[in-house]
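Student: Prediction below, plus the sequence it came from.
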Amino acid sequence: MLSQIRRDIQVVLERDPAARSVLEVLLCYPGLKAIWAHRVAHWLWKRNFKLLARVISQISRFFTQIEIHPGAVIGQGVFIDHGSGVVIGETAEIGDNVTIYQGVTLGGTGKEKGKRHPTIESGVVIGNGARILGSFRVGANSRIGAGAVVLREVPPNSTVVGNPGRVVVQNGVRTDQLDMIHMPDPIANMFDQMQRQIDRLTQRIERLEEENRALRRAQEGLTHGHSHL
């Protein structure tokens, strides 16, 4: 227990340059308190003291503004920075050394039963206000951009941005250099379709203008011919 507490404090000191001392971490970091409260609530949840576990999670929510369902599984070295507005659902699973910023939701879509919430593999960083919704995996060492809405599985070592979330980098390579059959980008596809339509319209306008110029030349030729007569 003491070893785990020391490790939790060290995680904060390592990942937040604003943390200056152990005392400051203990007094001023609600994410740390939420993780500790969750460990107690999860222990009770697994032993079927479900109401008491929920009560503890709600007390923690009141004081920290972080809501973690006691059924969620959270690994070692998880750091919730700032934390206000973070919501982690009942069947969510979070691996080791994950960093979560304020306003993040690990939720469900409302249409699933059983495993309803995402599995976040080790080393993932989830930016401010991101929403990860559904029972899929976010691969290890991925980065979820601030405000992203992720609705499908994310490969390992990926960067996801936007709404809906799309992979823009995987394994250090931009996705426009990857096989687009296996890595679709709906927004890029939409712009490609728009560009093709614009090209077709431009070509049609040029043909019409050329036909109009030819018609004017023919009319001018007829006018000159009548004048000579």
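Tutor: Looks like it arrived, so ask away. Numbers count the residues shown, from 1 in each chain.

Student: From now on I want contacts and neighbour counts done on CA atoms only, so please keep to that.
Tutor: Fine.

Student: mind listing what A92 touches?
Tutor: A92 is in contact with 72-73, 106-107, 115-120, counting by Cα atoms under 8 Å, 6 or more residues apart in numbering.

Student: actually E14, not the one I typed
Tutor: Per Cα under 8 Å, 6+ apart, neighbours of E14: none.

Student: Put this next to the first one:
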Amino acid sequence: MMSSPAPTNANSYSNSEQEIWGALLKEACRLKTCEPKLAGFIDRSILDFGCFQHALRAQLVARFSGDTLPPLQLSEIVDEAHRLDSRLVQAGAADLMAYRSRNAAFGNYLSPFLYFKGFHALQAQRISNHLWEHAQRDLAVHLYDRICQVSGTDIHPAVKFGKGIFIDHAIGLVIGETAVVEDDVSLLHNVTLGATGNDRGDRHPKIRRGAIVGAGAIILGNIDIGYGARVGAGSVVIKSVTPYTTVVGTPAKPVRRDLASRAECSSGADHDQFDWVIY
């Protein structure tokens, strides 16, 4: 078993991290009892570690290390990133909470933590983004390539993610360099956040807090998908979507705006600028 150094700022772990770690331990012990054949795997993945941070590191090393990025080397990269920016671990905990609350198929912490490629790809992309932002871009691109190979996703290392992100199934997800995905966003498989091909610079979509993008949706250009908006499966979106609006089709058109969500809009914008009607 790889040795585990003391966790970064162990006494400052957020309540959510402590809650999730406690829940993971309980679920792991329960699974170990129910499925003795998985006991060794559960020990190596959860029970051999003393905190969420180190168990998360172990998952990333198990999934994304390889001949060109050996386990010990990747472990050191992840540890350094977590040490320099504790928000990476906090975001991972928030992401896991999102999986538990929004995934109707499982509804626990353990399954996404152990098995879901969307969760793993997102946590590894957070490390590649950290490297990108700290002038280690060749290493960031190398890790990005490993993520692509293993998870079937293609997320540029420069992409900025918020926390509480839910990426369901993940296969075929493509997100371009200047895209931004804010807190509490849900993305399904085969989603593309791309450019039109006719622009330079800041050229990719901005997915605002609480938005949901359905399977196979294609969103192109430097446009906003507003707070709480929904993009229907298979839609092609080339114009900005106002907050709490549902769009569907090719090209996508609004089909409704959610009156009930008007009070929840906390973007700081003037709520009256939006036409809050159902259509």
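Tutor: All right, it came through fine. Computed from a predicted model, the values in this text were never measured in an experiment.

Student: Got a TM-score for the pair?
Tutor: Here the superposed chains carry a TM-score of 0.73, computed using TM-score structural alignment, normalised by the length of the first structure; 175 aligned residues with a Cα RMSD of 1.8 Å.

Student: how about D8 of the first structure, what's its partner in the second structure?
Tutor: Taking TM-score structural alignment, D8 of the first structure has D95 as its aligned residue in the second structure.

Student: if we can go back for a sec, between the contacts of A92 of the first structure, which is closest to I88 of the first structure?
Tutor: L106 (4.8 Å; Cα to Cα).

Student: The closest one touches S135, doesn't it?
Tutor: No: checked against Cα atoms under 8 Å, the pair L106 of the first structure and S135 is beyond contact range at 9.7 Å.

Student: picking up where we left off before, can you tell me which of the contacts of A92 of the first structure is nearest V86 of the first structure?
Tutor: Closest to V86 of the first structure, out of all of the contacts of A92 of the first structure and judged by Cα to Cα, is L106, at 8.2 Å.

Student: picking up where we left off before, what about burial for the contacts of A92 of the first structure, which qualify?
Tutor: 72-73, 106-107, 116-120 (16 or more other Cα atoms under 10 Å).

Student: Output the residues you listed in CSV, with secondary structure and distance to Q203 of the first structure appended to each entry.
Tutor: Formatted as CSV, those follow (DSSP: H, G, I helix; E, B strand; the rest coil; distance: Cα to Cα, whole Å):
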residue, secondary structure, distance to Q203 of the first structure
A72, coil, 58
V73, strand, 59
L106, strand, 49
G107, strand, 48
R116, coil, 51
H117, coil, 50
P118, coil, 48
T119, strand, 50
I120, strand, 49
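
Student: So which residues of the second structure form helices?
Tutor: Taking DSSP state H to define them, one finds helices in the second structure at 15-34, 39-42, 52-64, 71-84, 87-102, 110-115, 117-133, 137-151.

Student: quick one, which of those helices is nearest to P254 of the second structure?
Tutor: Evaluated over these, closeness to P254 of the second structure peaks at helix 87-102, with 24.1 Å, by Cα to Cα.

Student: What angle do helix 15-34 and the closest one make with each other?
Tutor: Angle, helix 87-102 of the second structure to helix 15-34, by axes from the mean of the first three to the mean of the last three Cα atoms, to 10 degrees: 60 degrees.

Student: got the buried residues for helix 87-102 of the second structure?
Tutor: Within helix 87-102 of the second structure, the residues that count as buried by 16+ other Cα under 10 Å are 88-100.

Student: which residue packs closest to the match of D8 of the first structure, ignoring adjacent ones?
Tutor: G164 (4.1 Å; Cα to Cα, 6 or more residues apart in numbering).

Student: right, and the one you found touches L96 too?
Tutor: Yes: the pair G164 of the second structure / L96 is scored as a contact, 7.4 Å apart, by Cα under 8 Å.

Student: thinking again about what came up before, need the overlap of contacts for L106 and S135 of the first structure.
Tutor: Shared contacts of L106 of the first structure and S135, counting by Cα under 8 Å, 6+ apart, come down to 117-118.

Student: wait, what's in contact with V185 of the second structure?
Tutor: 164-166, 207-212.

Student: Which residue in the first structure aligns with it?
Tutor: Going residue by residue (TM-score structural alignment), V185 of the second structure aligns to V98.

Student: Trace I147 of the second structure over to the first structure, please.
Tutor: Under TM-score structural alignment, I147 of the second structure pairs with S60 in the first structure.

Student: what residues are up against that match?
Tutor: S60 of the first structure makes contact with 33-34, 37, 66-67, according to Cα under 8 Å, 6+ apart.

Student: Can you list which of the residues you listed carry over to the second structure?
Tutor: Retained in the second structure: 34, 37, 66-67, out of the contacts of S60 of the first structure (criterion both residues aligned by TM-score structural alignment, their matches' Cα atoms under 8 Å).

Student: who wins for most neighbours among these?
Tutor: I66 (27 neighbours; other Cα atoms under 10 Å).

Student: so what's that residue up against?
Tutor: I66 of the first structure makes contacts with 30-31, 34, 60, 83-87, as judged by Cα under 8 Å, 6+ apart.

Student: picking up where we left off before, between the buried residues of helix 87-102 of the second structure, which is closest to Q18 of the second structure?
Tutor: Closest approach to Q18 of the second structure among those (Cα to Cα): A93, at 9.1 Å.
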